[in-house]
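Asks: Okay, here's the prediction I keep looking at, along with the sequence it came from:
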Amino acid sequence: MPRAPGRFRVGCSGWQYLHWRGSFYPRDLAVGLFLEHYASVFETVEVNNSFYRLPEASTFEAWKERVPSDFLFAVKASRYLTHMKKLKGPEEPLSRFFERARSLGRKLGPVLYQLPPRWPKNIDRLEEFLAALPKRRRHAVEFREPSWYAEDTYRALEQAGITLCLHDLHGSEAPKRFVGPFVYVRFHGSGKKYGGRYPDSAVGEWAERLAGQVRRGRDVYAYFNNDWGGHAPRDAVRLREAIERRLGVDDPA
């Protein structure tokens, strides 16, 4: 029996950007309505500010009430866990994170763990961390140091059911290798960090690649982090539409 296709969601890394007024948000739109406008265009967003300061449970709860029922928040874990502790002793910070983030209920999507640059591969630490992750959640790990891109890393992720985050940040780009039960991609900028418009060729190549994963039954989450100049929402729409064309659908499914 053929495998049922996965579902794909494309969005941006954040929505609270004042400089998107006039290019994505109406110029006179109140900041307090940014999320509602964003959620009228996209089905998912990646929460980045949680990396610097974990929102209160009440904040997550308020966000949940402002978006449609099928909207998903991907949430980046705290830098306290990934950068300060470097994954050591993860139980308490993980417990604190999920105690608040679970207020999103069914709208909590994948959790992203972005590891620090200049921290080379430590496979024992990684395996201990992966073993502590809640099994019922979706998790993705983004590496920022090239030594992590190795077979023992991929094997540890696969065995734990954790996804390798693919990204294009210059100097630590991830190989275009799909590891884990779903696909998680971050676009950090074209030609400049967190800026620049992705050319049609790049959007087309990624659309082909991601549509292939959807056909194989994998769910796909893709987020644009090139917020400067308002390129992120425009590029996200372009990628979404390109994937739809390749799958022959009008809406992501």
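Replies: Thanks, I have it. Numbers count the residues shown, from 1 in each chain.
Asks: From now on I want contacts and neighbour counts done on CA atoms only, so please keep to that.
Replies: Noted.
Asks: Which of the residues in stretch 78-88 are classified as buried?
Replies: Ser78, Arg79, Tyr80, Leu81, Thr82, His83, Lys86, Leu87 (16 or more other CA atoms under 10 Å).
Asks: from the chain's centre, how far out does that stretch sit?
Replies: 18 Å (CA atoms, centre = their mean, to the nearest Å).
Asks: Which of the buried residues of stretch 78-88 fall within helices?
Replies: Members of those lying in helices (criterion: DSSP state H): Arg79.
Asks: Format the buried residues of stretch 78-88 as JSON lines; extra columns: distance to Trp63.
Replies: Formatted as JSON lines, those follow (distance: CA to CA, whole Å):
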{"residue": "Ser78", "distance to Trp63": "18"}
{"residue": "Arg79", "distance to Trp63": "22"}
{"residue": "Tyr80", "distance to Trp63": "23"}
{"residue": "Leu81", "distance to Trp63": "24"}
{"residue": "Thr82", "distance to Trp63": "25"}
{"residue": "His83", "distance to Trp63": "26"}
{"residue": "Lys86", "distance to Trp63": "29"}
{"residue": "Leu87", "distance to Trp63": "28"}
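Asks: just the helices in the protein please.
Replies: Going by DSSP H, the chain shows helices at 34-41, 57-65, 79, 91-101, 123-132, 151-160, 200-215, 231-247.
Asks: got another, please set it beside the one above:
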Amino acid sequence: MSRAGKIRAGIGGWTFAPWEGTFYPEKLAKKKQLEYASRQIPTIEINGTYYRGQTPETFAKWAADVPEGFVFSVKGNRFVTNRKVLSEAGESMQRFFDTGVGEMGEKLGPIVWQFAPTKKFEADDFEGFLKLLPASRDGVSFRHVLEVRHESFAVPEFVALARKHKAAICYADHHTYPEIADVTADFIYARLQKGEDDVPTAYPPAELDQWAERARIWAQGGEPVELSKADPKSKPEKRPRDVFVYFIHEGKIRAPQAAQAFIERVNS
């Protein structure tokens, strides 16, 4: 076993007009943007799947456009998570996986399940949802991320359920969402959302240094002690973990530069 997992940093999506001429070369055709972006950063979080269904052909094409070693994270469809009773999401979840996300094969990274800021934690119903999450399909294994946005989730019971079902809790560096740094899976998923467009790298250099060091600690199987946990008494197994970090701040103009600067620090 290696001494540390792989650290990847990326952005949300690849189609964004303000990146034209700031991240993308001027006059680069839109149909070439994914090809270009995937050679500058090692991962991208696809947000469009949250709003609308795709096709197997689309997922396969996205996978074909990126180089070996690149991985996508994919948001699950909103019809799965935006409901009063989560344990009744089975049919919607089936439809999501029927769209062909597995066509990405080895280029498929974590699947992110985003919950509304108004969705409160209800243990029995949430476990019913977790039981619906498939571990694999057609030979493709799935890794699941829980992106919760209500403070009621910051409790030991939620951490225990996530760990029981081997789902990662998304760590959100956000002004209002709860920051839950508990490690509950064999990988780490973090969304850094406090960047600013007037900072060339979204986060100031000193803060990027700090986040790079935290990523190294996670990758080596540890936990950054300064980050808030919902269950401070619980200790995950110490083992190497892959780390996914996404820069997705409000304006997001500088997100690509943030990801690139972060990767430089991790690799230095």
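Replies: In hand now; what should we look at? Since the structure is predicted, the reported quantities are computational estimates derived from the model, not experimental observations.
Asks: What about the residue nearest to Val85 of the second structure when sequence neighbours are not counted, how many residues nearby?
Replies: Nearest residue to Val85 of the second structure, sequence neighbours excluded (CA to CA, 6 or more residues apart in numbering): Asp125, at 6.7 Å. Other residues near Asp125 of the second structure come to 15 when the count uses other CA atoms under 10 Å.
Asks: Switch the helices of the first structure over to JSON lines; also include distance to Pro175 of the first structure.
Replies: Below are these laid out as JSON lines (distance: least, CA to CA, whole Å):
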{"stretch": "helix 34-41", "distance to Pro175 of the first structure": "30"}
{"stretch": "helix 57-65", "distance to Pro175 of the first structure": "33"}
{"stretch": "helix 79", "distance to Pro175 of the first structure": "24"}
{"stretch": "helix 91-101", "distance to Pro175 of the first structure": "28"}
{"stretch": "helix 123-132", "distance to Pro175 of the first structure": "18"}
{"stretch": "helix 151-160", "distance to Pro175 of the first structure": "11"}
{"stretch": "helix 200-215", "distance to Pro175 of the first structure": "13"}
{"stretch": "helix 231-247", "distance to Pro175 of the first structure": "20"}
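Asks: what's the closest of those to Pro26 of the first structure?
Replies: When those are compared by CA to CA, helix 34-41 sits nearest Pro26 of the first structure, at 9.2 Å.
Asks: quick one: buried residues of the closest one?
Replies: Buried, per 16+ other CA under 10 Å, within helix 34-41 of the first structure: Phe34, Leu35, Glu36, His37, Tyr38, Ala39.
Asks: Compile these into a markdown table and extend it with columns for distance to Asp235 of the first structure.
Replies: Output for these, formatted as a markdown table (distance: CA to CA, whole Å):
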| residue | distance to Asp235 of the first structure |
| --- | --- |
| Phe34 | 18 |
| Leu35 | 18 |
| Glu36 | 20 |
| His37 | 17 |
| Tyr38 | 14 |
| Ala39 | 16 |
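Asks: burial of Ala17 of the second structure, as a residue count?
Replies: 11.
Asks: Quick check: the gap between it and Thr43 of the second structure.
Replies: 19 Å (CA to CA, to the nearest Å).
Asks: any idea which residue sits dead centre in the second structure?
Replies: The centroid of the second structure falls nearest to Tyr189 when counting by CA atoms, centre = their mean (5.1 Å).
Asks: And the residue in the first structure that that residue lines up against, how close does it get to Phe224 of the first structure?
Replies: In the first structure, the residue matched to Tyr189 of the second structure (TM-score structural alignment) is Tyr184. Going from Tyr184 of the first structure to Phe224 of the first structure by CA to CA gives 11 Å.
Asks: Same check on Glu128 of the first structure?
Replies: From Glu128 of the first structure to Phe224 of the first structure the distance is 30 Å (CA to CA).
Asks: rewinding a little: surely the residue nearest to the centre of the second structure meets Val243?
Replies: Yes. Applying CA atoms under 8 Å, one finds Tyr189 of the second structure in contact with Val243, separated by 6.1 Å.
Asks: Which residue, neighbours along the chain excluded, lies closest to the counterpart of Asp168 of the first structure in the second structure?
Replies: Mapped onto the second structure by TM-score structural alignment, Asp168 of the first structure lines up with Asp173. In this structure, Asp173 of the second structure finds its nearest non-sequential neighbour in Leu192, 4.8 Å apart by CA to CA, 6+ apart.
Asks: Just give the number of residues close to the one you found.
Replies: Leu192 of the second structure, neighbours per other CA under 10 Å, totals 20.
Asks: Now do the same contact list for it.
Replies: Ala172, Asp173, His174, Val245, Tyr246, Phe247, Ile248, His249 (CA atoms under 8 Å, 6 or more residues apart in numbering).
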